[in-house]
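Student: Here you go, sequence then predicted model.
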Amino acid sequence: MGSRRHFLLSTLAATAAAPAAAQFRIEISGLGGTQMPITVASFRGEAGVPQPVSAIIRADLQRSGVFKPSDAPLPLDENSSVALPEWRDRGADALVAGSVTRLADGRYDLRFRLWDIVKGEQVLGQSKVVVEADLRLAAHRIADEVHEKLTGERGVYATRIAYVVKSGRRYTLHITDADGEGGQVALASPEAIISPAWSPDGKELAYVSFESQKAVVWVQNLMTGARRQIANFRGSNSAPAWSPDGSTLVVTLSRDGLAQLYAMSRNGGTPRRLTISNGIDTEAVYAPDGSFIYFVSDRGGGPQIYRVGAGGGNATRVSFVGNYNISPAISPDGKTLAYITQQGDAFKLMTQDLASGAVQILTDTVDDESPSFAPNGRLLVYATRLQGRDVLMTTTLDGKIKTRLLTTTGDMREPAWGPFAR
């Protein structure tokens, strides 16, 4: 476990450089405080369809921590006559029903309706015609639309995550749906891959690859597969982070001695130094408005999280609880910092309210890594170790609802949650 943390530890100790998509199930644990009971009926016709549409929608909604979904005890579709008071008596606040029909040209017609039982009215009805390969994505989009209609907030079920799988001596960089299913392999290598970072438009991914026996920063176009070297200077090149407008990458370079932060064009070129300290500065991440950069530095002794203006200058310390805090992630609204803190021999996921400084530990595991916020700010994905395996988890920000993505092959690491589709 811990390719990123082990690399960071080695960087903090010295400046020398360190030397096919799986299918998943989800396992949900925990009890939320206030969850909306919603019935998602099995879609008519889905028994003969390659993807379990209604089950995908139910799993999406449950993973959010906002909903408590269930199946319907009787057959329903979008044309059913629904007696809303009866469903209220059954304890449901909302009801989704629909159908899947295979068309003559091989595409599928997905139709659904959403009833708000509390309001006593139908609030949504749609039809989507998709090819077979997009059935799962269509189910995620239905879940997103249900989520937004009932909460007023965008859902993240149709977004994507990037992560690394290590299987034996082979590393693969995966891009999948937010539930870990489907997707593609962006890169396969016998050497380590770490620190994937999404461009703001979701079209490119920056990452660090050791394929040339040293840490080099690359950017890859996810549609074409074309990639370009961004930073391959003397020493180590690591920890890429995109500016919110996508024009700039901040990277950690040791070309001038100690590892420090540098800004570079998204196409590479001459780096511009942002920090000057007598310590190691690394793991940068931009504030959502682009005004500040948060990063890890041991300039005060042990590693802590600091903040500096986007143009560089004097840095101020942000984390004060504990002697070892790394891997900052900032919520999309800029109000919450997530990071990894060390407590004894344990590494745990923590959040900090940036206004008040109040902190909260979210996990009971002891080897957490690499937190990344969902684009609506309501969930975090992170890596940890369970039952001898490196796994990915999502958690609500109160830590009450957690989802484990399960696979039979390889250890999963380095998750990064992608942006909303544009």
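Tutor: Everything's here; your move. This one's a predicted model, so the numbers in the text were calculated from it and none came from an experiment.
Student: contacts and neighbour counts: CA atoms only from here.
Tutor: Noted.
Student: Tell me which stretches of the stretch 51-200 of the chain form strands.
Tutor: 67-70, 94-102, 108-116, 121-130, 160-167, 170-177, 184-189, 193-198 (DSSP state E, counting those that start in this stretch).
Student: S265: which of those strands is closest?
Tutor: With CA to CA as the criterion, S265 lies closest to strand 193-198 of the strands of the stretch 51-200 of the chain, at 15.2 Å.
Student: now the angle from that closest one to strand 184-189?
Tutor: If you take axes from the mean of the first three to the mean of the last three CA atoms, to 10 degrees, strand 193-198 sits at 150 degrees to strand 184-189.
Student: Just the angle for strand 193-198 relative to strand 160-167, thanks.
Tutor: 170 degrees.
Student: ok, back up a step: want to try TSV for the strands of the stretch 51-200 of the chain, with mean neighbour count and distance to N278 as columns?
Tutor: Shown next, in TSV, are the strands of the stretch 51-200 of the chain (neighbours: other CA atoms under 10 Å; distance: least, CA to CA, whole Å):
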stretch	mean neighbour count	distance to N278
strand 67-70	22	49
strand 94-102	24	58
strand 108-116	21	59
strand 121-130	15	56
strand 160-167	23	32
strand 170-177	22	34
strand 184-189	18	35
strand 193-198	27	24
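Student: Identify whichever of these lies nearest to E46.
Tutor: Smallest distance to E46 across these (CA to CA): 5.6 Å, for strand 94-102.
Student: The closest one versus strand 121-130: what angle between them?
Tutor: 30 degrees.
Student: Could you give the separation of strand 94-102 from the chain centroid?
Tutor: Chain-centre distance of strand 94-102: 28 Å, with CA atoms, centre = their mean, to the nearest Å.
Student: packing partners for it?
Tutor: Contacts defined by 3 or more CA pairs under 8 Å, 6 or more residues apart in numbering; DSSP states H and E place strand 94-102 against strand 36-40, strand 108-116.
Student: Contacts for the first one, please.
Tutor: Outside of strand 36-40, the residues within contact range by CA atoms under 8 Å, 6 or more residues apart in numbering are 54, 57-58, 66-72, 91-97.
Student: on that earlier part again, quick one: which of the helices and strands packed on strand 94-102 is nearest D367?
Tutor: Nearest of these to D367, taken as CA to CA: strand 36-40 at 32.2 Å.
Student: so which of the helices and strands packed on strand 94-102 gets nearest M412?
Tutor: With CA to CA as the criterion, M412 lies closest to strand 36-40 of those, at 30.8 Å.
Student: dropping in the other structure now:
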Amino acid sequence: MPAIHSLTARAARSQRGVTLRLTGAAKDSARRSLGWFALLAACAMPTAHAQLQVEISGAGANQYPIAVTDFADGDGQRGRQLADVVRADLTRSGLFRMVNAGGTRVDAGGGLDFAMWRDRGANAVAYGSSSGNGSQVEINYHMADTVQQAEIDSQVVSASMNNWRSAAHQVADRICERLSGAQCAFSTRIAFVAKRGNLWELMVADADGHNPQAALRSREAIISPSWSPDGTRLAYVSFESGKPVVYVHNVRTGQRNVVANFRGNNSAPAWSPDGSKLAVVLSRDGSSQIYSVNADGSNPTRLTQSGTINTEPAFTPDGQSIVFSSDRGGSAQIYRMVVGGGNATRLTFNGGHNVSPRVSPDGTALTYVTRRGGNFQIAVLNLSTGNEVLLTNGPDDQSPSFSPDGGMVLYTAGQRGGTLNVRSIDGLAQETLSASGAGITAAAWGPFGTAK
């Protein structure tokens, strides 16, 4: 292995954010559950072709220092753009500190000046060339360890020209995985709900927020997007029929089906890990209760029996338990029960309002919205130790979800004019995506395999 000792913490990414003292924030996602309060009025939203503005901030002394040179090509423009995407991906993860490559391009066949790059502070250098033929773009990528003075990785990746950023995301994944020893999530996709004027849109975009495309547009509210485990379907709630109804939407074909349209409210869908079932919240028996339904909507089975509000379910990765929000103890808190229902165990004890739980991919941590001192913040809880950190500062953050590698949390900030945000789990890096006059109201990070 190359000299990558500074990335050993990556092997326990879910632990990183819960053993450091961080600051944080998150807003009540009642519009996901329809159980806590009436829907909040939403804001304005980017169209499928809106230009997203990206701001990345954060630094850390323990980040792995790496230089990514511009990829050599005919005129330098394409190679520079591809390298910029790679650098942005690595920075956003919080694992890497980018060493300024100063516009340098390295010929893969001409050798590397290891001493020069070490003097600049880089432990590794990624370089190579790019080419295109009008329909395809290709990157011939290499990476060298400046301490061992040897090449440690190489690969040729390609993508269609109209999705050229995908090739850069593949390179970033390769670099991250080679240096950290774990699968990385730069090539995945996210879903989010936003509104411009009177139009609601369910958007699907790359993990960095680029290439947003509308899966659904409606004059009525859309809330609670949830990815299927295979990344081909989105469950969500639409008000297009005049009441909340749960749909499942195939993002590749556009086909969609109603899976919950019972008397009262139908809300907060969440997929089981095997994709065969959904947990949904129904008020057909009075108060909001959690039910299990098959993926086609058949066989609704009630799981919670208390007369209080039970809402916002999420399966644990092993499929054995469901976490959810409930006010059964007098205030909104997060509980866990076995998947078939029954007695529930309380998980959150800090603060008087904790909602919108999501479990990390390895099952060791929980992210949720907590209210502290009037601010709604995103928190992360270590389920083994009970150690909690506040990941954001608020005042109005909501809708958290883990990246599929567990290293980042996606969330929205702001009830009106909201933005889409990504925070590394250790708080070392944050990325904010915004568009003029836009408002993003809900978000969900897709699983591995959601790249185009």
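Tutor: Yes, it's here. This one's a predicted model, so the numbers in the text were calculated from it and none came from an experiment.
Student: Between the strands of the stretch 51-200 of structure 1, which one is closest to A139 of structure 1.
Tutor: It is, among those and with distance given as CA to CA, strand 108-116, at 8.7 Å.
Student: so where is the longest helix along structure 1 in structure 2?
Tutor: For structure 1, the helix with the greatest residue count under DSSP state H is helix 135-151. Aligned by TM-score structural alignment, helix 135-151 of structure 1 corresponds to residues 164-180 of structure 2.
Student: Identify the residue of structure 2 aligned to M264 of structure 1.
Tutor: Taking TM-score structural alignment for the superposition, M264 of structure 1 sits opposite V293 in structure 2.
Student: That match falls within a strand, correct?
Tutor: Yes. V293 of structure 2 forms part of a strand when assessed by DSSP: H, G, I helix; E, B strand; the rest coil.
Student: Contact partners for it?
Tutor: V293 of structure 2 touches 259, 277-280, 299-301, counting by CA under 8 Å, 6+ apart.
Student: how close does it get to M143 of structure 2?
Tutor: V293 of structure 2 sits 48 Å away from M143 of structure 2, going by CA to CA, to the nearest Å.
Student: aligned partner of G168 of structure 1 in structure 2?
Tutor: Checking TM-score structural alignment: G168 of structure 1 goes with G197.
Student: returning to that earlier point: show me which pair in the contacts of V293 of structure 2 is furthest apart.
Tutor: Farthest pair in those, by CA to CA: V259 and T301, 13.2 Å.
Student: right, so of the strands of the stretch 51-200 of structure 1, which gets closest to F320 of structure 1?
Tutor: Nearest of these (CA to CA): strand 193-198, 24.8 Å.
Student: which bit of structure 2 covers the closest one?
Tutor: Going by TM-score structural alignment, strand 193-198 of structure 1 sits over residues 222-227 in structure 2.
Student: same thing with stretch 279-295 of structure 1?
Tutor: The aligned range for stretch 279-295 of structure 1 is 308-324, by TM-score structural alignment.
Student: Tell me which residues are up against the matching stretch.
Tutor: With CA under 8 Å, 6+ apart, stretch 308-324 of structure 2 has contacts from 32-33, 35-36, 268-274, 279-281, 287-290, 304, 325-328, 334-339, 355-363.
Student: Can you list which of those are found in strands?
Tutor: Among the contacts of stretch 308-324 of structure 2, DSSP state E puts 268-271, 279-281, 289-290, 325-326, 334-338, 355-359 in strands.
Student: Which other helices and strands does the helix or strand containing R404 of structure 1 contact?
Tutor: According to DSSP states H and E, R404 of structure 1 maps onto strand 402-406. Other helices and strands packing on strand 402-406 of structure 1, by 3+ CA pairs under 8 Å, 6+ apart, are strand 25-29, strand 389-396.
Student: now with 10 Å?
Tutor: With contacts taken as 3 or more CA pairs under 10 Å, 6 or more residues apart in numbering; DSSP states H and E, strand 402-406 of structure 1 sits against strand 25-29, helix 53-63, strand 379-386, strand 389-396.
Student: which residue numbers in structure 2 go with the helix or strand just after that strand?
Tutor: Sequence-wise, the next helix or strand downstream of strand 402-406 of structure 1 (DSSP H and E) is strand 411-417. Under TM-score structural alignment, the match for strand 411-417 of structure 1 in structure 2 covers residues 439-445.
Student: Could you dump the helices and strands packed on strand 402-406 of structure 1 into CSV and include distance to A18 of structure 1?
Tutor: Listed next are those as CSV, based on distance: least, CA to CA, whole Å:
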stretch, distance to A18 of structure 1
strand 25-29, 34
helix 53-63, 37
strand 379-386, 21
strand 389-396, 21
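Student: residue contacts, R302 of structure 2?
Tutor: With contact taken as CA atoms under 10 Å, 6 or more residues apart in numbering, R302 of structure 2 is in contact with 279-282, 285, 289-293, 340-341.
Student: Please list all residues in contact with T395 of structure 1.
Tutor: Applying CA under 10 Å, 6+ apart to T395 of structure 1 gives the contacts 28-30, 63-65, 362-363, 373, 378-382, 401-404.
Student: go again using 6 Å as the cut-off
Tutor: 379-380, 401-402 (CA atoms under 6 Å, 6 or more residues apart in numbering).
Student: ok, back up a step: show me which of the contacts of V293 of structure 2 are buried.
Tutor: Those of these that meet the buried threshold are 259, 277-280, 300, by 16 or more other CA atoms under 10 Å.
Student: of those residues, closest to A42 of structure 2?
Tutor: Compare each of the buried ones among the contacts of V293 of structure 2 with A42 of structure 2 using CA to CA and the shortest gap goes to V280, at 22.5 Å.
Student: That closest one touches N294, doesn't it?
Tutor: No. If you go by CA atoms under 6 Å, V280 of structure 2 and N294 don't touch, sitting 10.3 Å apart.
Student: against structure 1, where does stretch 333-340 of structure 2 fall?
Tutor: Stretch 333-340 of structure 2 corresponds to residues 304-311 of structure 1 when matched by TM-score structural alignment.
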